[in-house]
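Enquirer: got a predicted structure plus its sequence, pasted below:
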Amino acid sequence: MSLISDNLQAVSQHIRATEKQYNRQPREVSLLAVSKTFPVQAIIEAAQWGQVAFGENYLQEALDKIQFVRENQPELALEWHFIGPIQSNKTRAIAEHFQWVHSVDREKIAQRLSEQRPATLPPLNICLQINISGEVSKSGVPPAEAVDLALRIAGLPQLRLRGLMAVPEPSENLAEQRAAFAALRKIQETLQQRGLALDTLSMGMSSDLDAAIAEGSTMVRIGTAIFGKRDYAK
């Protein structure tokens, strides 16, 4: 066993226990391993222990990893999720190389992804990022604008709007954490009532994992608890 495999097992066990604690269905919550800044060898090691979905924030770093895995470990059928801010000049590469995008918060970006998604690939899975805490420093559409934007994006070809994503303002208080995630879930419920078949709530990281699962998360984004502490100086 390795440190990464031990960490993966510990994180998975915690997710399963928290599902049970809050009366969620077994394995209703999936794990997205956030591999930004970590070397591709760490991704390969995690994949060899059963992890499939990996989240990346920085496009060029991600493209290098995707290419390396495809050329050197073609047997690994990995699922790549882009979870960082999206600039207009980056949409083509994202549309061509990723299966999921969690950070769409503008109609212009969604339109570009739709136009640039190759017709030979399945529709690109999209989550609309909501600035659920109203932080000036955070990306995301304001909650009051989320329903209208989601309804417009849902009709674009070559995209499949799967759900919502948020990174709430940090808090160590469980009740405050749950309130933010509950607000995101209510937006999703409103959209479902408007006829959108959404099945994904991408919410919850290492520090607020339990609150997210309690409020309906279907995908948690975990990095350091799997790969270790990041060194942004590299």
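Expert: Sure, I can see it. Since the model is a prediction, treat every value here as computed from it, not as a measurement. Numbering: from 1, shown residues only.
Enquirer: going forward, measure contacts and count neighbours with C-alpha atoms only.
Expert: Fine.
Enquirer: I figured residue 49 was touching residue 5, is that so?
Expert: Yes - using Cα atoms under 8 Å, residue 49 and residue 5 qualify as a contacting pair, with a distance of 6.1 Å.
Enquirer: looking at the two, which is more packed in?
Expert: residue 5 (19 against 16; other Cα atoms under 10 Å).
Enquirer: in the one helix or strand the more buried one maps to, what counts as buried?
Expert: Applying DSSP states H and E as the criterion places residue 5 in helix 3-21. Going by neighbour count (16 or more other Cα atoms under 10 Å), the buried part of helix 3-21 is 4-5, 7-8, 11-12, 15-16, 18-19.
Enquirer: dump the residues you listed to a markdown table, plus distance to residue 104.
Expert: Below are the buried residues of helix 3-21 laid out as a markdown table (distance: Cα to Cα, whole Å):
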| residue | distance to residue 104 |
| --- | --- |
| 4 | 30 |
| 5 | 32 |
| 7 | 30 |
| 8 | 28 |
| 11 | 27 |
| 12 | 27 |
| 15 | 26 |
| 16 | 29 |
| 18 | 29 |
| 19 | 28 |
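Enquirer: nearest to residue 36 among these?
Expert: Of all these, residue 4 has the smallest distance to residue 36: 15.0 Å, by Cα to Cα.
Enquirer: wouldn't the closest one be in contact with residue 46 here?
Expert: Yes - using Cα under 8 Å, residue 4 is in contact with residue 46, at 6.4 Å.
Enquirer: where along this protein do the strands fall?
Expert: Residue ranges of the strands in the chain, as given by DSSP state E, are 30-34, 53-56, 79-82, 100-104, 124-129, 159-165, 200-202, 219-222.
Enquirer: tell me which other helices or strands the shortest one touches.
Expert: Of the remaining helices and strands, those touching strand 200-202 by 3 or more Cα pairs under 8 Å, 6 or more residues apart in numbering; DSSP states H and E are strand 159-165, strand 219-222.
Enquirer: what's the burial count for the closest residue to residue 168 other than its chain neighbours?
Expert: For residue 168, ignoring the flanking residues on the chain, the nearest one in space by Cα to Cα, 6 or more residues apart in numbering is residue 133 at 5.5 Å. For residue 133, the neighbour count with other Cα under 10 Å is 19.
Enquirer: take this one as well and set it beside the first:
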Amino acid sequence: MGIAANLEQVRKQVNDLVLQNQRKSGAVSLLAVSKTKPLDDIIVAYEAGQRLFGENYVQEVVDKHRSLSHLKDIEWHFIGPIQSNKSRLVAQHVDWVHTVDREKIAVRLSEQRPTEFSPLNVCIQVNISGELTKSGISLADLPALADFVANLPHLELRGLMAIPAPQESFQEQMKVYEPLLSAYNELQTRFSNIDTLSIGMSGDMAAAVGSGSTMVRIGTAIFGSR
């Protein structure tokens, strides 16, 4: 199948999961992970109605943003780690950052966001499985960082992102997400703009939608293997 057919199939899977979990229609957005994929593939997905695209590498998202700047309603989401020396490029070329996990990066993104742009939407990345090799903060450190980010002038705190360690079963996937959903619900009581729980990829999409995800990140099922 081609990209357009793949997109239709993934959207159906997401919609079916939303219905199965008795959530509102449209409760979960689809972020198409287009890292390493050529512009032509993104254009095909765009023409099939996709608007949200996720990229992991700074220079790649900058190049794609510039090349497709005529497509005004594309929404670029940065979902990779941010090095301090690349923060300005991120602040200038994307609409969302899902991977804020320390004050230093948050400050740089806020200071380097062009003032004529709308605030940069950000999610705080939580290391939900406590993996040493993964980015993200602990749930214990989340409240302080959320307070800090929410008070920066050119950022808009929108929610949380996580990439849990692979689990053996659906039940274990659900269990891993429980404390994250609790933390997300708590944030919603403290801040008015919290509406995004960026969890769920191909391997755990069902558990993520069942755990309150509002945005799933899908790449290979849409664009094929890298």
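Expert: In hand now; what should we look at? Every value quoted in this text rests on a predicted model; they were computed, and no experiment measured them.
Enquirer: how alike are these chains, TM-score-wise?
Expert: The TM-score (TM-score structural alignment, normalised by the length of structure 2) is 0.97; 226 aligned residues with a Cα RMSD of 1.1 Å.
Enquirer: mean per-residue distance, the helix holding residue 5 of structure 1 versus structure 2.
Expert: Once the two models are superposed, helix 3-21 of structure 1 sits on average 0.3 Å from its counterpart in structure 2 (mean Cα distance after the TM-score superposition for structure 1).
Enquirer: quick one: contacts of that helix?
Expert: Helix 3-21 of structure 1 has contacts (Cα atoms under 8 Å, 6 or more residues apart in numbering) with 25-29, 31, 42, 45-46, 49, 210, 213-214, 225-227.
Enquirer: of the residues you listed, just say which sits nearest to residue 72 of structure 1.
Expert: Closest to residue 72 of structure 1, out of all of the contacts of helix 3-21 of structure 1 and judged by Cα to Cα, is residue 45, at 13.1 Å.
Enquirer: got the contact list for residue 92 of structure 2?
Expert: Here residue 92 of structure 2 is in contact with 112-114 (Cα under 8 Å, 6+ apart).
Enquirer: do you know how far residue 48 of structure 2 is from residue 59 of structure 2?
Expert: Relative to residue 59 of structure 2, residue 48 of structure 2 is positioned 26 Å away (criterion: Cα to Cα, to the nearest Å).
Enquirer: err, residue 163 of structure 2, not the other one
Expert: As judged by Cα to Cα, residue 163 of structure 2 and residue 59 of structure 2 stand 23 Å apart.
Enquirer: ok, the two, which is more surrounded?
Expert: Using other Cα under 10 Å, the more surrounded residue of residue 163 of structure 2 and residue 59 is residue 163, with 19 against 13.
Enquirer: just to revisit the earlier point, now, which of the contacts of helix 3-21 of structure 1 sits nearest residue 183 of structure 1?
Expert: Looking across those and measuring by Cα to Cα, the closest to residue 183 of structure 1 is residue 214, at 12.7 Å.
Enquirer: burial of the residue of structure 2 sitting at the aligned position of that closest one, as a residue count?
Expert: In structure 2, the residue matched to residue 214 of structure 1 (TM-score structural alignment) is residue 210. Here the number of neighbours of residue 210 of structure 2 (other Cα under 10 Å) works out to 18.
Enquirer: okay if I get the helices and strands packed on strand 200-202 of structure 1 as CSV plus distance to residue 205 of structure 1 and mean neighbour count?
Expert: Output for these, formatted as CSV (distance: least, Cα to Cα, whole Å; neighbours: other Cα atoms under 10 Å):
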stretch, distance to residue 205 of structure 1, mean neighbour count
strand 159-165, 12, 24
strand 219-222, 5, 22
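Enquirer: possible to save those as CSV with distance to residue 192 of structure 1?
Expert: Output for these, formatted as CSV (distance: least, Cα to Cα, whole Å):
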stretch, distance to residue 192 of structure 1
strand 159-165, 10
strand 219-222, 18
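Enquirer: and the gap between residue 87 of structure 2 and residue 157 of structure 2?
Expert: Taken as Cα to Cα, the span from residue 87 of structure 2 to residue 157 of structure 2 is 17 Å.
Enquirer: can you pull the contacts of residue 49 of structure 2?
Expert: Applying Cα under 8 Å, 6+ apart, no residues qualify as near residue 49 of structure 2.
Enquirer: go on, the one 3 residues further on?
Expert: Applying Cα under 8 Å, 6+ apart, we find residue 52 of structure 2 in contact with 30-32, 74-77.
Enquirer: residue 203 of structure 1 too?
Expert: 165-167, 181, 212, 217-221.
Enquirer: residue 77 of structure 1 now?
Expert: Neighbouring residues of residue 77 of structure 1 by Cα under 8 Å, 6+ apart: residue 52.
Enquirer: what does it align to in structure 2?
Expert: The pairwise alignment with structure 2 assigns residue 77 of structure 1 to residue 73, based on TM-score structural alignment.
Enquirer: look up how far residue 49 of structure 2 lies from that match.
Expert: Residue 73 of structure 2 sits 11 Å away from residue 49 of structure 2, going by Cα to Cα.
Enquirer: next: residue 215 of structure 2.
Expert: 16 Å.
Enquirer: likewise residue 139 of structure 2?
Expert: Taking Cα to Cα, one finds residue 139 of structure 2 at 36 Å from residue 49 of structure 2.
Enquirer: again, but for residue 63 of structure 2
Expert: Counting by Cα to Cα, the gap from residue 63 of structure 2 to residue 49 of structure 2 is 22 Å.
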